[in-house]
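Asks: Fold the following and give me the result.
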Amino acid sequence: MLSPYFVYITTNENRTVLYIGVTNAIQRRLSEHYSDGVNSKQSFAGKYNCYHLVYYERFDSIQMAIAREKELKKWRREKKDRLITSFNPDWKFLDHDVV
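Replies: Take a look at the predicted model:
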């Protein structure tokens, strides 16, 4: 069976910045964001310490995942906040809850 693809949203400790990405290895990707955040700060996620997972969706195809990522990136912050809240009402960090 093929591994699923994920569209995910990460945030910083204070939940003030959002990062949206797509991956087929979510735990590895979260580790990469964390490493960049505490070390080189080369990426947007690293620069703003966006390595806490607050939202994700699973997809069977990379095309569907990329299409959804592009859709979410166009949304205004308020709409993204509502999406996250509908999935994760307390905005808990889900870093270890998804495999």
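
Asks: When you work out contacts or count neighbours from here on, use the C-alpha atoms and nothing else.
Replies: Noted.

Asks: got the contact list for Val7?
Replies: Taking CA atoms under 8 Å, 6 or more residues apart in numbering, we find Val7 in contact with Ile20, Gly21, Val22, Thr23, Tyr56, Glu57, Arg58, Phe59, Ala65, Ile66, Arg68, Glu69.

Asks: right, I mislabeled it, should have said Arg68
Replies: Here Arg68 is in contact with Val7 (CA under 8 Å, 6+ apart).

Asks: and it, what helix or strand is that in?
Replies: helix 62-74 (DSSP states H and E).

Asks: For the comparison step, fold the sequence that follows:
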Amino acid sequence: MAWTYILECRGGAYYVGSTGRELESRVWEHNHDDDLAASFTRKRRPVRVVYAEWFDTVDLAFEREKQLQGWRREKKLALIAERSGDLPRLSRNSSAGSRLPDS
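Replies: Prediction:
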């Protein structure tokens, strides 16, 4: 079992990560363990999960993490709010009248 997740941090910043462990344990580490938390989240505690996807393999979760990390804030917010219809419009490759693949 693997997860890709988005954390909302103090101050409204978002952090995208992935883990091959239980999601709850990883979030606890972000909030409490200075050795295992990402430096980004250590400086912006507390954090909370606002979005998560489950994957069969860590490789797939990591691939999705990298994809989401490349998204602009507005597109991440649409994903979090479950506005999937807005995602193509918010793509960096999107232009008026064009249906390019979502990045």
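
Asks: Give me the TM-score for these two chains.
Replies: Aligned and superposed, the two chains score 0.72 in TM-score terms (TM-score structural alignment, normalised by the length of structure 1); 80 aligned residues with a CA RMSD of 2.1 Å.

Asks: chain center to the helix holding Arg68 of structure 1: distance?
Replies: 12 Å (CA atoms, centre = their mean, to the nearest Å).

Asks: What ranges does structure 2 have for its strands?
Replies: 2-9, 14-19, 47-55 (DSSP state E).

Asks: For the corresponding residue of structure 1 for Thr57 of structure 2, which non-adjacent residue is closest in space?
Replies: Mapped onto structure 1 by TM-score structural alignment, Thr57 of structure 2 lines up with Ser61. Of all residues not flanking Ser61 of structure 1 in the chain, Tyr5 sits nearest, at 6.7 Å (CA to CA, 6 or more residues apart in numbering).

Asks: sorry, back to before: any chance of JSON lines for the contacts of Val7 of structure 1, columns distance to His33 of structure 1?
Replies: Output for the contacts of Val7 of structure 1, formatted as JSON lines (distance: CA to CA, whole Å):
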{"residue": "Ile20", "distance to His33 of structure 1": "12"}
{"residue": "Gly21", "distance to His33 of structure 1": "11"}
{"residue": "Val22", "distance to His33 of structure 1": "12"}
{"residue": "Thr23", "distance to His33 of structure 1": "12"}
{"residue": "Tyr56", "distance to His33 of structure 1": "15"}
{"residue": "Glu57", "distance to His33 of structure 1": "18"}
{"residue": "Arg58", "distance to His33 of structure 1": "19"}
{"residue": "Phe59", "distance to His33 of structure 1": "21"}
{"residue": "Ala65", "distance to His33 of structure 1": "19"}
{"residue": "Ile66", "distance to His33 of structure 1": "19"}
{"residue": "Arg68", "distance to His33 of structure 1": "20"}
{"residue": "Glu69", "distance to His33 of structure 1": "17"}
